[in-house]
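J.: Sequence first, then the predicted structure:
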Amino acid sequence: MTEPRNARLKLRVRIEKLPLVQAFHITGYTFTEFEMLIVELDDGEVCGRGEGIGVYYRRDTPSTMQPQIEALRDVIESGVTCEQLLDLLPAGGARNALDCAFWDLEAKRQGQPVWQLLGMQAPRPLLTTFTVGADDPEVMADEARKLLDARAIKIKLTNDDGNAERVRAVRAARPDVWLMADANQGFTPDSLAAAMPAFVEAGVAVVEQPFPVGQEAWLDGLDSPIPIAADESVQDHHDLPKLEGRVKVINIKLDKCGGLTEAMRLANAARERGFELMVGNMGGSSWSMAPAFVVGAMCSVVDLDGPVFISADRTPSVSYRDGRIWCPDSVWGGPATAVA
């Protein structure tokens, strides 16, 4: 990204809440709304926007994120680069929202979309997973049937003994889809071993974050018949060395790593170490999906379904068709002349 301009920026920060269509369950948590921090950077001619959700399991929420940005208001309004943000703020939702606002601002200033600024090829629609929250097996099967357009489904599991039945029920309901299972740290080596035959039988393609953060050694010698993906165990590029030889897939989330700048650094470093890439989300509107969509072009697994859970999305918005997500430049990260 280019150096900051001399014109002083106007920083605006606010918290918004978007209710979910229905409650969403994962291991240890139930969500009824997405709360997000919105950052806007206005140079008097164009305005850049970023959205951050934060990382709930790190107590990184919009209410804690906003003071982090306000404390740097003078520095931000004076103008900084995204590379400088890596030293000014820790990885997390605050830096994500601010970093994405700077990228959006620069795209509008340069009259080029973000993907072009990054030297990437023109985007295409990406096959994305659609998520079924953890619940009773028959409820999850019903939810999977409702996802008529889905070609890939991610099943949220929990820390009890019903996960094999959950996977069997969803597979029976949707024999046609690519399937992955997300444990959200809910397994032990014994419970994973007990559930694994059902996962194999159901054709699960990836098992995401089976073990708690700090227990990565449980992956040593696992010899899983299904590739393991790391989510909570990889926050940014500094976590990659401890995962070599333990997992095959790295889940990149902009709220975890702190923005598009670090996400691209993480993606490139992970590929150099031989990992496969996945892009995910902590929830949010199309303003959160759009910068992750840029990263998705590098990934073999894409999980960008956040807006389908909220009662109303942004305008313009990402779209979903035939199991794929498409993000026009007009949503975020495009020139000021971009239209939906």
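T.: Perfect, I can see it now.
J.: all contacts plus neighbour counts: C-alpha atoms, from now on.
T.: OK.
J.: hey, which strand is longest across this structure?
T.: strand 10-26 (DSSP state E).
J.: packing partners for it?
T.: Contact analysis of strand 10-26 by 3 or more CA pairs under 8 Å, 6 or more residues apart in numbering; DSSP states H and E lists strand 29-42, helix 62-70, helix 73-78 as its packing neighbours.
J.: Off-centre distance for it?
T.: Taking the mean of its C-alpha atoms, strand 10-26 sits 15 Å from the chain's own mean (CA atoms, centre = their mean, to the nearest Å).
J.: what's the answer for stretch 119-127, then?
T.: The answer for stretch 119-127 is 17 Å, by CA atoms, centre = their mean.
J.: what distance separates the start and the end of that stretch?
T.: 22 Å (CA to CA, to the nearest Å).
J.: got it, and stretch 72-81?
T.: Start-to-end, stretch 72-81 (CA to CA) is 13 Å.
J.: Kindly report the same for stretch 74-93.
T.: Terminal-residue distance, stretch 74-93 (CA to CA): 20 Å.
J.: what's the answer for stretch 83-95, then?
T.: OK, stretch 83-95 end separation, CA to CA: 11 Å.
J.: which parts of that stretch are buried?
T.: Buried residues in stretch 83-95, counting neighbours by 16 or more other CA atoms under 10 Å, are found at 85-86, 88-89, 91-95.
J.: residues contacting the residue nearest the centre of the chain?
T.: Compute the mean C-alpha point of the chain, and by CA atoms, centre = their mean the closest residue is residue 281, 1.9 Å away. Going by CA atoms under 8 Å, 6 or more residues apart in numbering, residue 281 touches 253-255, 288-289, 292, 303-306.
J.: For the chain, which segments are assigned as strands?
T.: 10-26, 29-42, 47-52, 126-127, 130-132, 152-156, 178-182, 204-208, 228-230, 249-252, 276-279, 301-302, 319-321, 324-326.
J.: How far away from the center of its chain is stretch 235-249?
T.: 17 Å.
J.: Pull out the buried positions in it.
T.: Here stretch 235-249 shows 235-237, 240, 243, 246-249 as buried, counting by 16+ other CA under 10 Å.
J.: Check those against residue 206 and report the nearest one.
T.: Within those, proximity to residue 206 (CA to CA) peaks at residue 249, which comes in at 8.6 Å.
J.: ok, that closest one touching residue 229?
T.: Yes - applying CA atoms under 8 Å, one finds residue 249 in contact with residue 229, separated by 4.3 Å.
J.: put this beside the first:
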Amino acid sequence: MRNRTLEIAPVSSPLRAAFAISRGAKTQAHTVQVRLTQGEHAGRGECVPYARFGETVESVAAAIEGMRGAVEAGLGRTELQTALPAGAARCALDCAMWDLEAKQSGRPVWQLADLPEPKPVETAVTLSLDTPDAMASAALAAPGSLLKLKLGGPEDLDRIKAVHRARPGARLILDGNEGIDAAAYPGLARAAAGLGAVLIEQPFPAGQDEALNKRPGPVAVCADESAHTSADIQRLARCYDAVNVKLDKAGGLTEALAMVRLARQSGMGVMIGCMVAGSLSMAPAVLLAGLADAADVDGPLWLEQDIADGLVFTGGRVAQPTPALWG
């Protein structure tokens, strides 16, 4: 007799506005949700298939379906780490297992995972790639004082200047998504240091990290697309000051915890990041943000309609998830 029931549901959520980065734009958030039911308890998880690495909703749902027999028979989180590769499918299952364990034990995930006691955390608010004037207007409307600018083109410095003029007191994270011109980068970094920039994310394509070996630079540099699991950390520590840990790439909260702890041991700063998705996807990352230097978990703010019992955002900060949502 099987111990659990696994449900898989692809979800498409319209966005409030187009979300653009250096690789393109989208108007829908596509995710896969799972629900694990065992007796009177149920745990939920959600993931975002990452097109940059060849994932689709269909491929991720199929990978989860392929684990149905083992999961319903009682496969645990530890075994899951080797049963599926890092990525979105493992993330959804891993997070659902954490949630189920919390519901069964009566203990919240933050206690089970030995995380700091939850409190509201500051989140970066993302400004989609656009013209300098449009990004300045978006900056004026954005809550909080930590803004994340999507970059990737010849107007990058003008974008930074425009946002800084609009919000001179804001701290800026500059996210190249692998699209910043290598020849322009040194001058851009020097100028950005005087325009409120506190971090530059993934300026060059993954695999070209060695170009960043000549540091320290005027602004700290953070790995994103180059970072997947804890196995990458020691290599990245030679090139980057910090690492952006995303559960969808790492394969869930279990591996993300390992990444954060190894990054700290390696002397790296840590940012907890996200894909564009709702509160169910974001909840584990918000808990993990208690261990980080910075968080970028504003994904639900981009949705026209979030999930019931979703995260509460106030003035650039996000409250911890309630048990009704996750964990």
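T.: Looks like it arrived, so ask away. In this text the structure is predicted, and so the values were computed from the model without any measurement.
J.: Turn the strands of the first structure into JSON lines, including distance to residue 112 of the first structure.
T.: Converted to JSON lines, these look like this (distance: least, CA to CA, whole Å):
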{"stretch": "strand 10-26", "distance to residue 112 of the first structure": "22"}
{"stretch": "strand 29-42", "distance to residue 112 of the first structure": "17"}
{"stretch": "strand 47-52", "distance to residue 112 of the first structure": "13"}
{"stretch": "strand 126-127", "distance to residue 112 of the first structure": "21"}
{"stretch": "strand 130-132", "distance to residue 112 of the first structure": "31"}
{"stretch": "strand 152-156", "distance to residue 112 of the first structure": "32"}
{"stretch": "strand 178-182", "distance to residue 112 of the first structure": "35"}
{"stretch": "strand 204-208", "distance to residue 112 of the first structure": "36"}
{"stretch": "strand 228-230", "distance to residue 112 of the first structure": "33"}
{"stretch": "strand 249-252", "distance to residue 112 of the first structure": "25"}
{"stretch": "strand 276-279", "distance to residue 112 of the first structure": "23"}
{"stretch": "strand 301-302", "distance to residue 112 of the first structure": "24"}
{"stretch": "strand 319-321", "distance to residue 112 of the first structure": "21"}
{"stretch": "strand 324-326", "distance to residue 112 of the first structure": "18"}
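J.: And those strands: which comes nearest residue 72 of the first structure?
T.: Nearest of those (CA to CA): strand 10-26, 10.2 Å.
J.: related to what we said a few turns ago, just the buried residues of stretch 83-95 of the first structure: which are in helices?
T.: 85-86, 88, 93-95 (DSSP state H).
J.: which non-adjacent residue is nearest the alignment partner in the first structure of residue 191 of the second structure?
T.: In the first structure, residue 191 of the second structure lines up with residue 198, judged by TM-score structural alignment. Distances taken as CA to CA, 6 or more residues apart in numbering place residue 164 nearest to residue 198 of the first structure, at 5.5 Å, with adjacent residues excluded.
J.: quick one, what contacts the one you found?
T.: Here residue 164 of the first structure is in contact with 195-196, 198-199 (CA under 8 Å, 6+ apart).
J.: OK, contacts around residue 27 of the first structure?
T.: Counted by CA under 8 Å, 6+ apart, residue 27 of the first structure has contacts 134, 156-159, 183-186.
J.: and with 6 Å instead?
T.: Neighbouring residues of residue 27 of the first structure by CA atoms under 6 Å, 6 or more residues apart in numbering: 158, 184.
J.: Please apply the same query to the one 5 residues further on.
T.: With contacts defined as CA under 6 Å, 6+ apart, the neighbours of residue 32 of the first structure are 20, 23.
J.: can you tell me which residue in the second structure aligns to it?
T.: Under TM-score structural alignment, residue 32 of the first structure pairs with residue 27 in the second structure.
J.: swap in residue 54 of the first structure?
T.: Checking TM-score structural alignment: residue 54 of the first structure goes with residue 49.
J.: The strands of the first structure: which one's closest to residue 110 of the first structure?
T.: That would be strand 47-52 among the strands of the first structure, by CA to CA, at 12.0 Å.
J.: mean deviation (superposed) between the closest one and the second structure, please.
T.: Here the mean offset of strand 47-52 of the first structure against the second structure after fitting is 0.4 Å, by mean CA distance after the TM-score superposition for the first structure.
J.: what's that strand in contact with?
T.: With CA under 6 Å, 6+ apart, strand 47-52 of the first structure has contacts from 36-41, 93, 96-97, 100-101, 104-105, 287-288.
J.: need the contact list for the aligned residue in the first structure for residue 219 of the second structure.
T.: By TM-score structural alignment, residue 219 of the second structure lines up with residue 226 in the first structure. Taking CA under 6 Å, 6+ apart, we find residue 226 of the first structure in contact with residue 206.
J.: counterpart of residue 71 of the second structure in the first structure?
T.: Per TM-score structural alignment, the equivalent position to residue 71 of the second structure in the first structure is residue 76.
J.: ok so, going back, what's the matching residue for the residue nearest to residue 198 of the first structure over in the second structure?
T.: Checking TM-score structural alignment: residue 164 of the first structure goes with residue 157.
J.: Next: residue 320 of the first structure.
T.: Looks like residue 320 of the first structure aligns to residue 313 there (TM-score structural alignment).
J.: try residue 189 of the first structure
T.: Aligned partner of residue 189 of the first structure by TM-score structural alignment: residue 182.
J.: Quick one: residues contacting its match.
T.: For residue 182 of the second structure, counting by CA under 6 Å, 6+ apart, there are no contacting residues.
J.: try 7 Å this time
T.: residue 204 (CA atoms under 7 Å, 6 or more residues apart in numbering).
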